[in-house]
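> No sequence on hand, only this structure:
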C-alpha cells in the first residue's frame, strides 16, 4: 500500500486509484462472483483466524462430502462444501497454495467471473454446481468398489473432503473449450493438474483425482453445448445481405 514520505498510508495514489477502479469494474461486471469470492474468503478467515482448531475441524467434518455425511445429511454436505475452499492464503511455498491459486484464483475469481459476464450468472453457476454435485455423487460407487476390493483404506468413509475444487474444475474445463486460441493446450492443463498430484493405489488414483477428472468431463460437455449454441445463433444474428439493385439501363455521364 502506498505511503506518504512521513510514513502515513496514502489512498490518493495513482496505483491505489487504478486498483480501486479495477476492483469496481470487476464487481460491477461480475457481481455474483465477486460476492461469492468474498464469501469464500470470509468463511476461510472465520475458520483459520476466529475458531479454535477443534471448532474448525468440527465445522469441516460437518460439511465434508464423505460417505457418512452423504448418507446421513447429503444436502447439508453438498451445499455446505461449496462455502469453503480447501487451501491456504499464507503458506505461499506450499502445494496447498498452488491449489488455492488454481481453484479460487483461476477457477472462481477469473474463469467463473468470465462465464458470468459472457453467459449470465444462471449458466455460469449452473455449470459450477453441476460439476460440484455430479462429480461428488459419481465418485461414490467408485469409493464403495475400492473399499470392497481393499484398494482404499476404510478411513476414506469419514475422511474430510470439502471445497470448491470440483466446481472450479468444471468451469475451468468449460472456459478452456471456449478459448479461440490454445484451446487444446488449456484443456490438457485442466486435466493434467489433478493427475500430477494424485496418490495412487495400484492402478487406481485417489477418489478426489477421479472426481476432478469427472468434473473436467462435465465442464467439457457444457463447453461443447455452449459452442454449439453459439454456432447455431451466429447465422441468425448475421444481418441480411443488401439486395442487388434492379437491372436497368446505364446512366450516361
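Now that the structure is in, tell me what you want to look at. Just so we're clear, the structure is a prediction, and the values are computed from it rather than from any experiment. Numbers count the residues shown, from 1 in each chain.
> contacts and neighbour counts: CA atoms only from here.
OK.
> Would you map the strands across the stretch 151-253 of the chain?
Secondary structure of the stretch 151-253 of the chain (DSSP state E, counting those that start in this stretch): strands located at 200-201, 204-205.
> okay if I get the ones you listed as JSON lines plus distance to residue 125?
Putting the strands of the stretch 151-253 of the chain into JSON lines (distance: least, C-alpha to C-alpha, whole Å) gives the following:
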{"stretch": "strand 200-201", "distance to residue 125": "32"}
{"stretch": "strand 204-205", "distance to residue 125": "28"}
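> Pick the most deeply packed of those strands.
The highest mean neighbour count among the strands of the stretch 151-253 of the chain, using mean count of other C-alpha atoms under 10 Å, belongs to strand 204-205: a mean of 16.
> Tell me which residues are up against it.
151, 198-199 (C-alpha atoms under 8 Å, 6 or more residues apart in numbering).
> let's go with 7 Å and repeat that
Contacts with strand 204-205, where a contact means C-alpha atoms under 7 Å, 6 or more residues apart in numbering, come from 198-199.
> Could you point out the longest helix of this protein?
Identified as the longest helix of the chain according to DSSP state H is helix 207-237.
> can you pull the buried residues of it?
207-223, 226 (16 or more other C-alpha atoms under 10 Å).
> What is the burial count for residue 111?
24 (other C-alpha atoms under 10 Å).
> again, but for residue 100
Counted with other C-alpha under 10 Å, residues neighbouring residue 100 total 20.
> so who does residue 47 touch?
By C-alpha under 7 Å, 6+ apart, the neighbours of residue 47 are residue 56.
> measure it to residue 54 for me?
Noted for residue 47: a distance of 10 Å to residue 54, by C-alpha to C-alpha, to the nearest Å.
> now do residue 127
Taking C-alpha to C-alpha, one finds residue 127 at 34 Å from residue 54.
> Excluding chain neighbours, what is closest to residue 201?
Distance criterion C-alpha to C-alpha, 6 or more residues apart in numbering; nearest residue to residue 201, sequence neighbours excluded, is residue 151 at 6.0 Å.
> Is it correct that that neighbour is in contact with residue 200?
No. With contact defined as C-alpha atoms under 7 Å, residue 151 does not reach residue 200; the gap is 9.5 Å.
> Show me the helices in the stretch 51-200 of the chain, by range?
53-63, 67-72, 74-81, 95-100, 113-119, 121-149, 165-178, 183-196 (DSSP state H, counting those that start in this stretch).
> could you say what helices and strands the longest one packs with?
Counting contacts by 3 or more C-alpha pairs under 7 Å, 6 or more residues apart in numbering; DSSP states H and E, the secondary-structure elements packed against helix 121-149 are helix 165-178, helix 207-237.
> for the shortest one, packing partners?
This points to helix 165-178. The contact analysis (3+ C-alpha pairs under 7 Å, 6+ apart) places helix 165-178 against helix 121-149, helix 183-196, helix 207-237.
> what distance separates the first one from the centre of its chain?
Pointing back at helix 121-149 there. In this view, helix 121-149 has its centroid 14 Å away from the chain centroid, taken as C-alpha atoms, centre = their mean, to the nearest Å.
> Next one for the comparison:
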C-alpha cells in the first residue's frame, strides 16, 4: 500500500454524516468521528434560565407568610393582632369585656361613634389566635399584598370590613325601630376581622389562574353556606357572604392594580 491518504468514495458526499468523517480523514485510512459539544439536559437548561430561577425563587414557602420588607402592612397588622390577642388571653376578664364592648360595631355604637368603632372592631380576632380566620388572614393578605401592594390591600380589607358590617347592622337597626326585633338586638356584641378577610379572599381570587380561582371560591362559599344553613349566627354568616361578594366586585380594580405593579417592576429592572 502507498503512503498516500486513502481516497474517500465520492458517493459518500451525499451523506452529511459521512462527509464529516471524510473531512476528518487521516493518513492510513483511519477516520475520526467529529466531536460534538454535549448539550445540557432540558432540566438543567430550565434551571440555568433566569426565568426558571425566578420561578424557583417565587416558590419559596416562606413567601406565603408576611415579612417586614415584602409585606409591611400584613406584617404590622399581624403583630398588632397578636398583641390584642395576648391582651384577650391574659388581661383581666372585666377589662377585656369592656374593650370588646367599646369596640363593638353593634347598632348602638354605630349610631354614637361610627368612625371609632368601625376601625376598632378590626383590632380583635373573634376566637383569638385559634380562630381559622387567623391563618386565613396571614395567607390571604400576604398573597394579596405581594400582588397589589400594602396600601391597596388595606383598602380592600377596609372596604369589605366596613360595608359588610353596615350591610348586616343597618337592617338590624331598622328591624328594632319597626318593632320586629327587641331593643337588646341593638347592643349585640360584634367585632373581628372575618369580614375583611372574606373580602380580601374574594379579591385575591380574581388574581389567580382559573383552575385555582374557582375551586377556592367554591370551597370557601360552600363553607359559608353551611354555616348559614346551620343558623347558628345568621347575621354573621350573611355578612361573610356579602364580604366575599364585595371582594369579587373589586376584580376589575385589583387586576388593574396588579398590571400596573407588574409594569412598574419591569420598568425598574430595565433601569
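Done, it's in. Please read all numbers here as calculations on a predicted model, not as lab measurements.
> re earlier: mind checking which of the strands of the stretch 151-253 of the first structure is nearest residue 108 of the first structure?
Of all these, strand 204-205 sits nearest to residue 108 of the first structure, with 25.2 Å by C-alpha to C-alpha.
> Centre of the chain to the closest one, how far?
How far strand 204-205 of the first structure lies from its chain's middle: 23 Å, per C-alpha atoms, centre = their mean.
> for stretch 204-217 of the first structure, same thing?
The answer for stretch 204-217 of the first structure is 15 Å, by C-alpha atoms, centre = their mean.
> equivalent range in the first structure for whichever strand or helix holds residue 19 of the second structure?
Per DSSP states H and E: residue 19 of the second structure is located in helix 16-23. Using TM-score structural alignment, none of the residues of the first structure align to helix 16-23 of the second structure.
> Who are the packing partners of the helix or strand following that helix?
The helix or strand immediately downstream of helix 16-23 of the second structure is helix 42-48, counting by DSSP H and E. For helix 42-48 of the second structure, there is no helix or strand it packs on, judged by 3+ C-alpha pairs under 7 Å, 6+ apart.
> rerun at 10 Å
helix 50-58 (3 or more C-alpha pairs under 10 Å, 6 or more residues apart in numbering; DSSP states H and E).
> Specify, as a residue range, where the helix it packs on falls in the first structure.
Under TM-score structural alignment, there's no match for helix 50-58 of the second structure.
> got the angle between the helix or strand following that helix and helix 93-103?
Using DSSP H and E, the next helix or strand after helix 50-58 of the second structure towards the C-terminus is helix 72-90. Per axes from the mean of the first three to the mean of the last three C-alpha atoms, to 10 degrees, the angle that helix 72-90 of the second structure makes with helix 93-103 is 140 degrees.
> Sort out which residues of helix 72-90 of the second structure are buried, please.
72-75, 77-78, 81-82, 84-85, 87-88.
> Stretch 163-183 of the first structure now?
Neighbour-count burial for stretch 163-183 of the first structure, with 16+ other C-alpha under 10 Å as criterion, is recorded at 163-178.
> Looking at residue 127 and residue 54 of the first structure, which is more packed in?
Taking other C-alpha under 10 Å, residue 127 of the first structure and residue 54 do not tie; residue 127 has more neighbours (24 against 9).
> What lines up with that one in the second structure?
Looks like residue 127 of the first structure aligns to residue 156 there (TM-score structural alignment).
> isn't that match right up against residue 144?
Yes. Using C-alpha atoms under 10 Å, residue 156 of the second structure makes contact with residue 144 at a distance of 9.5 Å.
> thinking again about what came up before, which one of the buried residues of stretch 163-183 of the first structure sits closest to residue 144 of the first structure?
Looking across those and measuring by C-alpha to C-alpha, the closest to residue 144 of the first structure is residue 166, at 19.6 Å.
> gap between the closest residue to that closest one other than its chain neighbours and residue 77 of the first structure?
In space, and not counting its chain neighbours, residue 166 of the first structure is closest to residue 132: 4.8 Å by C-alpha to C-alpha, 6+ apart. Between residue 132 of the first structure and residue 77 of the first structure the computed distance is 11 Å (C-alpha to C-alpha).
> Residue 207 of the first structure now?
For residue 207 of the first structure, the distance to residue 77 of the first structure - C-alpha to C-alpha - is 17 Å.
> and if you look at residue 95 of the first structure?
Residue 95 of the first structure sits 25 Å away from residue 77 of the first structure, going by C-alpha to C-alpha.
> Give the residue from the two that has the larger number of neighbours.
Between residue 95 of the first structure and residue 77, residue 77 has the larger neighbour count (other C-alpha under 10 Å), namely 23 against 13.
> quick one: contacts for the more buried one?
Residue 77 of the first structure makes contact with 60-66, 68-71, 161-162 under the criterion C-alpha atoms under 10 Å, 6 or more residues apart in numbering.
> What's residue 31 of the first structure aligned with over in the second structure?
In the second structure, the residue matched to residue 31 of the first structure (TM-score structural alignment) is residue 72.
> Over to residue 82 of the first structure?
Checking with TM-score structural alignment, residue 82 of the first structure has residue 122 as its match.
> burial count for its match?
24.
> Repeat that for residue 126 of the first structure.
By the measure other C-alpha under 10 Å, the count of residues near residue 126 of the first structure is 14.
> Which neighbours do residue 156 and residue 144 of the second structure have in common?
Common neighbours of residue 156 of the second structure and residue 144 (C-alpha under 10 Å, 6+ apart) are 150, 200-201, 203-204, 254.
> Among these, which pair sits farthest apart?
Pairwise across those, and taking C-alpha to C-alpha, the largest span is found between 150 and 201, at 15.1 Å.
> Would you mind finding the match for residue 116 of the first structure in the second structure?
Match for residue 116 of the first structure (TM-score structural alignment): residue 145.
> quick one, what contacts residue 134 of the first structure?
With contact set as C-alpha under 10 Å, 6+ apart, residue 134 of the first structure has these partners: 166-167, 211, 214-215, 218.
> The same query, at a cut-off of 8 Å, please.
residue 215.
> again, but for residue 224 of the first structure
174, 177.
> With the one 3 residues further on instead?
Residues in contact with residue 227 of the first structure, defined by C-alpha under 8 Å, 6+ apart, are residue 178.
> Tell me the residue in the second structure aligned with it.
Applying TM-score structural alignment, one finds that residue 227 of the first structure aligns to residue 255 in the second structure.
> again, but for residue 65 of the first structure
In the second structure, residue 65 of the first structure lands on residue 105 (TM-score structural alignment).
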